[in-house]
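# what shape does this take:
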Amino acid sequence: MTDPWATFGADLHIDPNGATGLRTGLMDALREAARTGRLAPGTRLPSSRSLAADLGIARNTVADAYAELVAEGWLTARQGSGTRVAQRAEPRRAAATTPRSRPPRTRPAYSLMPGSPDLSTFPRAEWLKAARRALTEAPNEAFGYGDPRGRVELRTVLADYLSRARGVYADPERIVICSGFVHGLRTMGKVLRQRRVREVAVESYGLDVHTRLLAEAGLRIPCLPLDELGCRTAELSGMPGAGALLMTPAHQFPTGVPLHPDRRSAAVDWARSTGGLILEDDYDGEFRYDRQPVDPTPREPGTSPVRYWKGQVGALQGLDPERVVYLGTASKSLAPGLRLGWMVLPESLVAEVAETKGYSDSCGALDQLTLAEFIRSGAYDRHVRARRLGYRRRRDELVAALAERAPRIGVTGLAAGLHVVLRLPPGVDEHAVIQAANWLGLAVQGVGAFRHPDARAEGWAGLVVGYGTPTDSAWAGTLEALLQALSAVVDA
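Got it, this is the predicted structure:
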């Protein structure tokens, strides 16, 4: 029996079999391939000898089919150029229909969406240098499946970096490399379920993708309220079913407040007394612009929260490495597209997490080795320092512009990270400002988009402004669009 198909360079399958004979069947198959665009104009066909061998038919059958299709204009044949598909009009395709009431979606000219750094500042030259050195020095076994915890070279340099930069107790044997925070949280969700945890408490404002991941793992997600001192961790005592707590203690997302020391202690005390775990999301710990010490003076009525608590704090994990799972990534410091993250685990969890993670959905060994070299060489520290200055400059320009042109807008939260929360005056509709920004080609999000479904509305409206997102060249235009949107609604 002959093989019923042949594979061309573009993985095109030809079935010459038909009721009217092999030659006619081959011609019909080639016409259809050219008509539908499967064989693009100009595509060179195999020689008659090669195609005949592939199909298991006589060479003369293929040669006759080619000759007839040349005569019909479907193919061209020139000495030295072989047989090719003729240039023909593009096949007409049915136009996609859209409801008349739905305008075409266009990409906004400007974006202040939180969660992303300025991608144009990725250190390409230094990264390439690190990649070349990492590839040159990589041991042969690095190209195998390896350890599910990740490359030891990266775990070693991360342990040193996290210890000096974030106050994390990070032995290399306690670190598991993952492909970002979502991967780490998904893995931890599975581990918690295996440990018969049923509830993970979360902050009343945060990313819904994180709560969805926990819910998909079969976990309930009650929320803890927030105020100007951060998450109200004392209320954990009223959640007897909670076996873990997910939080952003150094710089709460999105409100921007750091967790007060008393509440940090309360969270750790809860974990110790109940055997619970704290999942610490240190998403932008590298970017701190406020070095003032803790002010223990009670807040006076009417005082802005940012004036009361400006504490420069390290990671919560340092208070109790056996009760806190520290999760960090290179997404904000370098770029989310690298898909590089890490978990620093209690000793009792390392084997279980590594087994649960396995070899799936993990970042490549060469990327891990490159980041290890990038950190070891000092390039990572230099890049972070440079970006810290750049983002602080943008934040300062934003605050100054608001004070001059929109003085009724309040700026809340710690001077840190890649975003700021703008508090709108009473009576100003959050959605109206977002709509005005959209009309000006500016993408921005409101605080309400991050509220937990069970959380009580705080009675105020605001915008979460990701000033780290625009490129340097787009920053001035983006800031102007924001100011115009605010003026159009707030001053109306």
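
# every contact and neighbour count from this point should use C-alpha atoms.
OK.

# quick one: secondary structure of Val464?
Val464 falls in the strand class when you classify it by DSSP: H, G, I helix; E, B strand; the rest coil.

# and this one, please, so the two structures can be compared:
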Amino acid sequence: MNRSNGSPSEGSITTVGPPTEVAASDFLQLNPAEAPKGGMADWLARHIRHAVANGLLPAGSRLPATRVLAGELGVSRGVVTEAYRRLTEDGHVAGRGRGGTVVVAAPLARPTERRVTEPRVTADDGTSGKPPLFTAPPDAGVFDALRAAPARIDLSPGLPDLAAFPRAAWLRAERSVLAGLVPSDFGYGDPRGTPSLRRAVARWLALNRGIAADPDEVLIVAGTAQALGLLALVLRDEGVARVAIEDPSSLGIRQHLHNSGLQTPPVPVDEQGIRVDALRATGARVALLTPAHQFPTGVVLDGGRRRELADWARDGGLIIEDDYDAEHRYDRPPVPALRSTLAEHVAYAGSVSKLLAPALRVGWLLAPRRHRSALVDAKRFADLGNAALPQLVLAHLMESGELERHLRFLRRRHRGRRDAMIAAIAARLPGAVVHGAAAGLHLTVTFEPGRDDTALAAAALERGVKVQPLSWHAQRPGRPGLVLGYAASTPSDIREGVAVLGSLLG
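Next comes the predicted model:
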């Protein structure tokens, strides 16, 4: 076949001149080729009105700058300006000066949709006299519902002082970190975490928890919740079906383990800590403990029980140590972590949730050597590793001494609030017994048998005070009580909240 005429042969690709750029915008997927001739401004305004009406552009949405949108659509700026003028005149948008053009109209309700609202947890269901939140055993969404429940005073345990977050120090650290980054630092990193944070965590644990660890032993995770999830995955693959836990213990922790398919046989706790004889009786080979400040009782695992527990671990047991608030202590010396003396028998989990803020989702896991590789694989396939920038900022705060200064500040503030709560309980709840006041962010009060602590928590919520019943955190029957957080409330709110509890108890 004669191809001298320059026509392309079958199967070949011929490029004739540079590619033609097609005018279009990602904003509302606008394609100006669809607009009628001479009606571009009307076409654009109509599309934006439709997006407002169906909720694609809710109130507060910022429209693209006129120059930017005109360039994307390949039209004159005057076309976009005219469309925005029409939308302003009919009340869909408003100019905000340097803030740009903002949607101010609300979307139309779709006739086929029914608005769904969350039930008010303070409404009585008419059957038990309790708010629905307390009418049944707590389910997986109970803490979300409790957080969403309106209340004047929140005495929930585990809630740190979020108002104390060191914003200025964080911003300084963030600027310093960003100034020193190179382009490659914005890529995928080590799933174990950034080297700088693993080094900083290793030093922090050595200084504050007596743990000697190499940075390579540190796995950065998205809080203790993810640490438990990764451990559960690895342990299940090894044939573990049960993790013994203290009783009482955190309902949230128990829910995480159940969600991972693990059973949680309860082991009683007394004034010396977990009863190791009862732990042995369960036959479980893994146990999750809070030895430095047992949740929720506040008991510290004493020396005798530590020795018994060490013997149990050396017989083939694994301890998961949840060191959730050990840095917060007031009236007692520090308690060394179990990990400091039983490194190859303890998987140690900690985080900055109680020290800085849960929103950061940064924690760490130190596991025995035999589990490390599997845990790193589990972390890799879970999320490829935590976000690097918050890790780098946290490492800077740790290494600069800012985090240590913040901890000293928190201890002073928390001590004052703890003292206010103890004084209020003595004045308003004279029959209550206080537990675990020497450390942490909460304390527990117990009452004489016969009281219904869920009914008391329900009545308190009706009066605008949020607390948690002790029975939520127990698997076996025990004394009724309340678990009260004080870190996030002012002394005056604490006094008022306890006064409400006193009035309900009569």
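
# what sits closest to the residue most central in space within structure 1 if chain neighbours are left out?
Centroid-nearest residue in structure 1, with CA atoms, centre = their mean: Pro336, separated by 4.8 Å. The spatial neighbour of Pro336 of structure 1 that comes closest, neighbours along the chain excluded (CA to CA, 6 or more residues apart in numbering), is Ala330 at 6.7 Å.

# hmm, back to that, and the gap between the residue nearest to the centre of structure 1 and Ala379 of structure 1?
Plainly put, Pro336 of structure 1 is 18 Å away from Ala379 of structure 1 if you go by CA to CA, to the nearest Å.

# one more: Lys129 of structure 1?
10 Å.

# His419 of structure 1 now?
In this view, His419 of structure 1 and Ala379 of structure 1 are 24 Å apart by CA to CA.

# just want to know which of these two has more residues nearby.
Neighbours of His419 of structure 1 and Ala379, each counted by other CA atoms under 10 Å, are more numerous for His419; the result is 29 against 17.

# residue in structure 2 paired with that one?
If you follow His419 of structure 1 across to structure 2 using TM-score structural alignment, you land on His442.

# OK, contacts around its match?
Under the criterion of CA atoms under 8 Å, 6 or more residues apart in numbering, the contact list for His442 of structure 2 reads 157-158, 418, 436, 483-487.

# and the residues you listed, which are buried?
The neighbour-count test (16 or more other CA atoms under 10 Å) marks 157-158, 418, 436, 483-487 as buried among the contacts of His442 of structure 2.

# which among those gets closest to Pro166 of structure 2?
Ala487 (15.4 Å; CA to CA).

# mind listing what Ala227 of structure 2 touches?
Contact analysis of Ala227 of structure 2 by CA under 8 Å, 6+ apart lists 221, 349, 363-365.

# at 7 Å what do you get?
Contacts here follow CA atoms under 7 Å, 6 or more residues apart in numbering; on that basis Ala227 of structure 2 touches 221, 349, 365.

# swap in Thr255 of structure 1?
By CA under 7 Å, 6+ apart, Thr255 of structure 1 lies in contact with 413, 421.

# same check, this time on Val350 of structure 1
Applying CA under 7 Å, 6+ apart, one finds that Val350 of structure 1 lies in contact with Arg174.

# could you do the one 4 residues further on as well?
Under the criterion of CA under 7 Å, 6+ apart, the contact list for Ala354 of structure 1 reads 148-149, 176.

# let's see which of the residues you listed end up in strands.
Val176 (DSSP state E).

# list just the nearest of the contacts of Ala354 of structure 1 to Pro4 of structure 1.
Minimum separation from Pro4 of structure 1 among the contacts of Ala354 of structure 1 (CA to CA) is found for Pro148, which lies at 44.1 Å.

# so what does the closest one match up with in structure 2?
Residue-level alignment of Pro148 of structure 1 against structure 2, with TM-score structural alignment as criterion, gives Pro191.

# isn't that match up against Ala382?
No: the pair formed by Pro191 of structure 2 and Ala382 falls short of the contact definition of CA atoms under 7 Å, at 9.6 Å.

# neighbour count: these two, which is higher?
Under the criterion of other CA under 10 Å, the comparison of Pro191 of structure 2 against Ala382 puts Pro191 first, with 22 against 13.

# dump the residue contacts of that one.
Contacts of Pro191 of structure 2 by CA under 7 Å, 6+ apart are 376, 379-380, 384-385.

# can you tell me the closest non-neighbouring residue to it?
Closest residue in space to Pro191 of structure 2, ignoring its immediate chain neighbours: Gly385 at 4.0 Å, by CA to CA, 6+ apart.

# quick one: that neighbour from Asp377 of structure 2, how far?
On the measure of CA to CA, Gly385 of structure 2 and Asp377 of structure 2 end up 10 Å apart.

# same check, this time on Ala94 of structure 2
51 Å.

# more neighbours: which of the two?
Looking at Ala94 of structure 2 and Asp377 with other CA under 10 Å, you find the greater number of neighbours at Ala94, namely 20 against 15.

# isn't there a strand covering that one?
Yes: the assignment for Ala94 of structure 2, made by three-state DSSP, places it in a strand.

# residues touching it, list them.
Taking CA under 7 Å, 6+ apart as the criterion, Ala94 of structure 2 is in contact with 88, 101-104.

# how does it look with 6 Å?
88, 101-102 (CA atoms under 6 Å, 6 or more residues apart in numbering).

# again with Arg114 of structure 2
Taking CA under 6 Å, 6+ apart as the test, Arg114 of structure 2 contacts no residue whatsoever.

# mind putting the contacts of Pro191 of structure 2 into CSV with secondary structure and distance to Leu205 of structure 2?
CSV is the format used below for the contacts of Pro191 of structure 2 (DSSP: H, G, I helix; E, B strand; the rest coil; distance: CA to CA, whole Å):
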residue, secondary structure, distance to Leu205 of structure 2
Val376, helix, 20
Lys379, helix, 21
Arg380, helix, 24
Leu384, coil, 25
Gly385, coil, 21
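
# out of the residues you listed, who has the most neighbours?
For these, counting by other CA under 10 Å, the largest number of neighbours falls to Lys379: 24 neighbours.

# distance check, that residue against Ala388 of structure 2.
Spatial separation of Lys379 of structure 2 from Ala388 of structure 2 under the definition CA to CA is 14 Å.

# likewise for Trp364 of structure 2?
When Trp364 of structure 2 is compared with Ala388 of structure 2 (using CA to CA), they lie 14 Å apart.

# who has more neighbours, these two?
Just comparing Trp364 of structure 2 and Ala388: by other CA under 10 Å the higher neighbour count belongs to Trp364, 26 against 18.
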